[in-house]
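In: could you work out the structure for the sequence below:
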Amino acid sequence: MRLDKFLAQSSLGRRKNVRTYIKEGRVKVNKEVITKPAMEIKESSDVIEYLDKVVRYTGKVYYMFNKPAGYITARKDTVNKTVFDFFHDVNMEGVFHVGRLDKDTEGLLLMTNDGEFEHQLMYPEKHIEKTYFFWALGFLDEEDMKQLEQGIYIGKGEILTKPAKIEVQKSGMYKEFKHEMPNKDLQNIDSDHYNQPVVSGYLTIKEGRKHQVKRMLKSVGCYVVYLKRVSIGGLMLHESLGKGQYRSLTDVEIQSLFGELR
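Out: I've put the predicted structure just below:
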């Protein structure tokens, strides 16, 4: 096994990070400093050390987490609470989040200590689909949906987004759907007549630019007021998982994701 792969699949972090550790001379194999990430090792017999501490393979972990709004996708933050504040009863040393969700975005977030898995899942060329449910102020006509599906410019100097999938669920006036919307106390609503148009639906993308879903919908005149990621690839956020709850992925779910990465 490659040295960088061994470290990434242990508890030292993402593959790009462990490569840096190796190149900076922080890693030893059988007491010898190694600076080549591609060096082949025998994981069953070689002694691997990081900063003079033996790296022990503790096993890979994969968690499905239902992220609530209001939490930062980071290990630590000086101002805000983070997604790691929910993992009290398990050892999270070496575990990291796979991708990110904005502070106000809810839904499916994967956590793992498998650096290779994280790298592959976030690799743009793998075209792993991510589906989001949204409520937005505005409306979507056929031309808007066609633009989203074919690709749209969302920022100055940026290339077209990759083709997406859009499915409108409900469309009408705020007064018709205010009791169905998860966040009912919305700003920018006509409080007297509720004559603000709203739309809900699912948007599926294959890339992960910053605030991409919000920016795509904004480009066709819709302002997102609620966003929830409901799936990554074929993995759906389990309905029984409440906000702030997590569980380990099943073997079937893990193998299904790995199958999509091949």
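In: when you work out contacts or count neighbours from here on, use the C-alpha atoms and nothing else.
Out: Noted.
In: please identify the buried residues of stretch 209-229?
Out: Of the residues in stretch 209-229, 213-220, 222-229 count as buried by neighbour count, 16 or more other CA atoms under 10 Å.
In: from the rest of the structure, what touches it?
Out: With contacts defined as CA atoms under 8 Å, 6 or more residues apart in numbering, stretch 209-229 is touched by 102, 104-108, 130-140, 144, 148, 152-154, 182-183, 186, 203.
In: so where do the helices sit in the stretch 51-200 of the chain?
Out: 115-122, 142-150, 174-177 (DSSP state H, counting those that start in this stretch).
In: quickly note the distance from the closest residue to residue 256 other than its chain neighbours to residue 252.
Out: With sequence-adjacent residues excluded and distances taken as CA to CA, 6 or more residues apart in numbering, residue 256 is closest to residue 234, at 7.4 Å. Using CA to CA, to the nearest Å, residue 234 is found at 11 Å from residue 252.
In: the more surrounded of these two?
Out: residue 234 (14 against 9; other CA atoms under 10 Å).
In: here's the other one to compare against:
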Amino acid sequence: MSNVSNKPLRLDRYLASVTDYSRSDAKKLIKAGEITVDGLVVRDPAQGVAADAELALSGHSLRAASSRYIMLNKPQGYICAARDRRHQTVLDLMDEDNPERLHVAGRLDIDTTGLVLLTDDGNWSHAVTSPQRKCWKRYYVETAEVINEQAQLHFSRGVFLKDDKARTLPAELDILGERVARLKICEGRYHQVKRMFGAEGNLVTRLHREAIGDIVLDADLAEGEYRYLTAAEVASVQK
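Out: Got it, this is the predicted structure:
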């Protein structure tokens, strides 16, 4: 997959997307005659560039980088953000070029562990996070109090959370023990799982995301480790 669509892009934007140069630096290189398109020097940063055009910088061929799709086993204590003044972020766990271009497709709280997906493909990310696409997220949950069996019915109907105007979408609760369950939801409201159990008068003491759609957290990944998704895993999320 490519970051460049079939629609022509401005030359300066294309150059910034396939190199570490900023848009302003890309413009300077173009105006200086350092860039060729299909073998011809182009000095206009606004010129349109086709997806299959042959670009070169100082004689070196340039290609649009493939989109990245990554799974990370998130430990506690890290937040799902690009940067934060007080806490480490999931990007601090990664050794990647241009990490600032990656974003989290479905965030987890600082004390929640498990599967986090990161990508620079906005359409794919939207398919993961949009409630309308019903990409189910599966969580392992431990609670302070015994889980009431009525919670299964309540969750399947949707519950009203404090300060929210609409019920949650139907969710699936599988009670594994007195204080242990698995929950599947297709939304990502603020602290949703904790608030759903809170609406039942219960407190979540441990929360771990096991799967997103058909993508299951790799058992071989230790906390803090990550790997690229397989082609089949990427394709399991329909854009």
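In: which of the buried residues of stretch 209-229 of structure 1 sits closest to residue 163 of structure 1?
Out: The closest of the buried residues of stretch 209-229 of structure 1 to residue 163 of structure 1 turns out to be residue 216 (CA to CA; 11.3 Å).
In: element containing the residue mapped onto that closest one from structure 2, please.
Out: Using TM-score structural alignment as the criterion, the counterpart of residue 216 of structure 1 in structure 2 is residue 196. Secondary structure from DSSP states H and E places residue 196 of structure 2 in helix 192-198.
In: mean deviation of whatever helix or strand comes next after that helix from structure 1?
Out: Scanning forward in sequence from helix 192-198 of structure 2 by DSSP H and E, the next helix or strand is strand 204-212. On superposition with structure 1, the mean distance recorded for strand 204-212 of structure 2 (mean CA distance after the TM-score superposition for structure 1) is 0.6 Å.
In: which residues of structure 1 does the helix or strand just after strand 204-212 of structure 2 align to?
Out: Scanning forward in sequence from strand 204-212 of structure 2 by DSSP H and E, the next helix or strand is strand 215-216. Alignment of strand 215-216 of structure 2 against structure 1: residues 235-236, by TM-score structural alignment.
In: ok, the residue nearest to residue 256 of structure 1 touching residue 255?
Out: No. Look at residue 234 of structure 1 against residue 255 with CA atoms under 8 Å: they stay out of range, at 10.9 Å.
In: neighbours of residue 145 of structure 2, how many?
Out: 14.
In: alignment lookup: it to structure 1.
Out: Using TM-score structural alignment, residue 145 of structure 2 sits opposite residue 138 in structure 1.
In: spit out the contact partners of that match.
Out: 196-199, 221-223 are the contacts of residue 138 of structure 1 under CA under 8 Å, 6+ apart.
In: could you do residue 63 of structure 2 as well?
Out: 18, 54-55.
In: about what we covered before: a markdown table for the contacts of residue 138 of structure 1, including distance to residue 72 of structure 1?
Out: Output for the contacts of residue 138 of structure 1, formatted as a markdown table (distance: CA to CA, whole Å):
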| residue | distance to residue 72 of structure 1 |
| --- | --- |
| 196 | 30 |
| 197 | 30 |
| 198 | 27 |
| 199 | 27 |
| 221 | 27 |
| 222 | 24 |
| 223 | 21 |
